[in-house]
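> this one's sequence-less:
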């Protein structure tokens, strides 16, 4: 193979004339993630998802002491095209640094956005703003975080695999992969923290829904309790026995009306004192 540069990002079509192409084509990121040592270096693949739209980035790679070739199998994020020109002009060590710094910087940005989104959601829930599609939003966040978590766990496993094969890569490059192992591990922990925060948001939503239901039931109970004495009065004076003293009384109807209003007023005053209204 005629070496063009230490680090290269290309599509399968662009490297189809290389001796690496056949081996890279055998590695499909959609069904396999990890690293595999061969005589002349390390083959592997990994996938990432970017943002709430969960756009995929699938990459196969080859790494040895002299070069790092990234083959884009699928990139809807356009993430690596942004650094393609930069890595073509630098050495192996700096090229690896640019690529993984870009991936981790992008990951840090989307996790910060997710954290802000979850904090705002929790604030709205605590403030009593319960939307009908809130459960759906929480489920979507859970789905996205699960994808991110799987991506970074696989990326961490890949870097750990590379670090376990230091004899086939450059010493300076191995040092950088050791640094990125710690960075990816922290990113994985941050995503796990977001996952736990999502659980708290879900609990806050359940508590808010329960509180709202209790408040509604309290109103219904209070209204029912107020009208129970009126039901008794209506039942009592609706018997129409001939010996009832108020039956032929001139002010009997007015008396029952005033009594009913007085019962309602007394009940309202009582419930307000007990802070039930």
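Sure, I can see it. A quick note: this is a predicted structure, and the numbers were derived from the prediction, not measured.
> from now on I want contacts and neighbour counts done on CA atoms only, so please keep to that.
OK.
> grab the nearest non-local neighbour of residue 159.
residue 181 (6.0 Å; CA to CA, 6 or more residues apart in numbering).
> let me know the secondary structure of residue 37.
Following DSSP: H, G, I helix; E, B strand; the rest coil, residue 37 is assigned to strand.
> residues contacting it?
43, 165 (CA atoms under 8 Å, 6 or more residues apart in numbering).
> which is the succeeding secondary structure element to the helix or strand hosting residue 182?
Residue 182 belongs to helix 171-237 when assigned by DSSP states H and E. As assigned by DSSP H and E, the chain's next helix or strand after helix 171-237 is helix 252-273.
> included below, for side-by-side comparison, is a second structure:
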């Protein structure tokens, strides 16, 4: 569907498009294939949208008289769900959104809400693009706050060490993917700022600079979350090392206490005939008392040294 948006949002046919008017549109990839020549889109642009090697890349490319790009949206709250995918075609007089994958209808909802709201202000194609891209990422700040709360809650409710470590690794993987995602979007914003072939109005090109800075802030937020996660991991590792050291210290003390007893047992287990204690009536009790004194004495010593 294509709308003329000079003053009002009026649906028109593709053959009615004229360069002295402004238009916005949204269609599926199959619909675009049937009419791309009428829109002045090159076949190579369509082929690139279907290139399997680009299925996970975000890009924007300037053609001679338009921009075309591919964006795979990541849900910052659950980055492993299936991604929404869309293509953009931006002319001086036309902004076209091509929906490639949108099971949750997110792209369509953003397109309708952003264009309906912005058109009331009688804005240019440049600002229509800016507001649409900004609205696509509007919820990301809230999602990142939820991720931060999840990290803090995980740290404060640490129980099972293995489960805690697995969750940390999962969160770290998510944040790394998010950071790469925002860096790709920053590249798109910077390319739009370049305004190749003067597709955008010079006065409005600053909006893409604002968009780039917004993505940069999201990227810095992700970087901050990665630092918090690293601190949580370091604190967790310190606690685990402390527990291990306490356990090793306990076993060292026990080993030290029983070492003299082992020496005595080995000594009197040699069964030499001339050992006087073997024939003494008090030999066995004396060894027991001596062993007890050694154990008690070492325990008192270790307690004073705060080893126990």
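Perfect, I can see it now. Quick caveat, the model's predicted, so the values are computed rather than measured.
> one step back: the residue nearest to residue 159 of structure 1 corresponds to which position in structure 2?
Under the alignment defined by TM-score structural alignment, residue 181 of structure 1 is paired with residue 212 of structure 2.
> count the neighbours of that match for me.
Neighbour count for residue 212 of structure 2, taken as other CA atoms under 10 Å: 24.
> does it really touch residue 182, like I thought?
No: contact criterion CA atoms under 8 Å: residue 212 of structure 2 and residue 182 do not qualify, at 9.7 Å.
> got a list of what the residue nearest the centre of structure 2 touches?
In structure 2, the centroid-proximal residue (CA atoms, centre = their mean) is residue 175; its distance is 1.9 Å. Residues near residue 175 of structure 2 by CA under 8 Å, 6+ apart: 222-223, 225-226.
> go through whatever helix or strand it lives in and flag the buried ones.
Counting by DSSP H and E, the element that carries residue 175 of structure 2 is helix 161-194. Under the neighbour-count criterion of 16 or more other CA atoms under 10 Å, helix 161-194 of structure 2 has 164, 168, 171-172, 174-175, 177-179, 181-193 buried.
> which parts of the helix or strand encompassing residue 123 of structure 1 are buried?
Element membership for residue 123 of structure 1, per DSSP H and E: helix 92-126. Within helix 92-126 of structure 1, the residues that count as buried by 16+ other CA under 10 Å are 92-100, 102, 104, 107, 110-111, 114-115, 118, 121-122, 125.
> next, find the distance separating the residue of structure 1 most remote from its centre from residue 264 of structure 1.
Largest separation from the mean C-alpha position in structure 1: residue 243, at 74.2 Å (CA atoms, centre = their mean). Distance from residue 243 of structure 1 to residue 264 of structure 1, counting by CA to CA, to the nearest Å: 28 Å.
> same thing with residue 126 of structure 1?
The gap separating residue 126 of structure 1 from residue 264 of structure 1 is 34 Å, by CA to CA.
> ok, residue 159 of structure 1 next?
Distance from residue 159 of structure 1 to residue 264 of structure 1, by CA to CA: 74 Å.
> likewise for residue 14 of structure 1?
According to CA to CA, residue 14 of structure 1 stands 85 Å off from residue 264 of structure 1.
> before we move on, back to that, where's the aligned partner of the residue nearest to the centre of structure 2 in structure 1 relative to residue 77 of structure 1, distance?
Residue pairing (TM-score structural alignment): residue 175 of structure 2 is matched to residue 145 of structure 1. As for residue 145 of structure 1, its distance to residue 77 of structure 1 is 17 Å (criterion: CA to CA).
> which residues does residue 240 of structure 1 contact?
Contacts of residue 240 of structure 1 by CA under 8 Å, 6+ apart are residue 247.
> now do the counterpart of residue 225 of structure 1 in structure 2 against residue 289 of structure 2, distance only.
For residue 225 of structure 1, the aligned position in structure 2 is occupied by residue 256, per TM-score structural alignment. Separation of residue 256 of structure 2 from residue 289 of structure 2 (CA to CA): 18 Å.
> same thing with residue 181 of structure 2?
With distances taken as CA to CA, residue 181 of structure 2 is found 73 Å from residue 289 of structure 2.
> next one: residue 100 of structure 2
86 Å.
> which one of those two is surrounded by more residues?
Neighbours per residue (other CA under 10 Å) separate residue 100 of structure 2 from residue 289, with residue 100 holding more: 20 against 12.
> ok, the aligned residue in structure 1 for the more buried one - contacts?
In structure 1, the residue equivalent to residue 100 of structure 2 is residue 73, according to TM-score structural alignment. Applying CA under 8 Å, 6+ apart, we find residue 73 of structure 1 in contact with 11-12, 28-29, 57-60.
> thinking again about what came up before, and the helix holding residue 123 of structure 1, how far out from the chain's middle?
12 Å (CA atoms, centre = their mean, to the nearest Å).
> in terms of secondary structure, what does that helix contact?
strand 7-11, strand 41-50, helix 84-87, helix 171-237 (3 or more CA pairs under 8 Å, 6 or more residues apart in numbering; DSSP states H and E).
> now the longest one on structure 2. Mean distance?
Compared with structure 2 after fitting, helix 171-237 of structure 1 deviates on average by 2.2 Å (mean CA distance after the TM-score superposition for structure 1).
> packing partners for that helix?
The contact analysis (3+ CA pairs under 8 Å, 6+ apart) places helix 171-237 of structure 1 against helix 92-126, helix 134-163, helix 252-273.
> quick one, it and helix 92-126 angle?
10 degrees (axes from the mean of the first three to the mean of the last three CA atoms, to 10 degrees).
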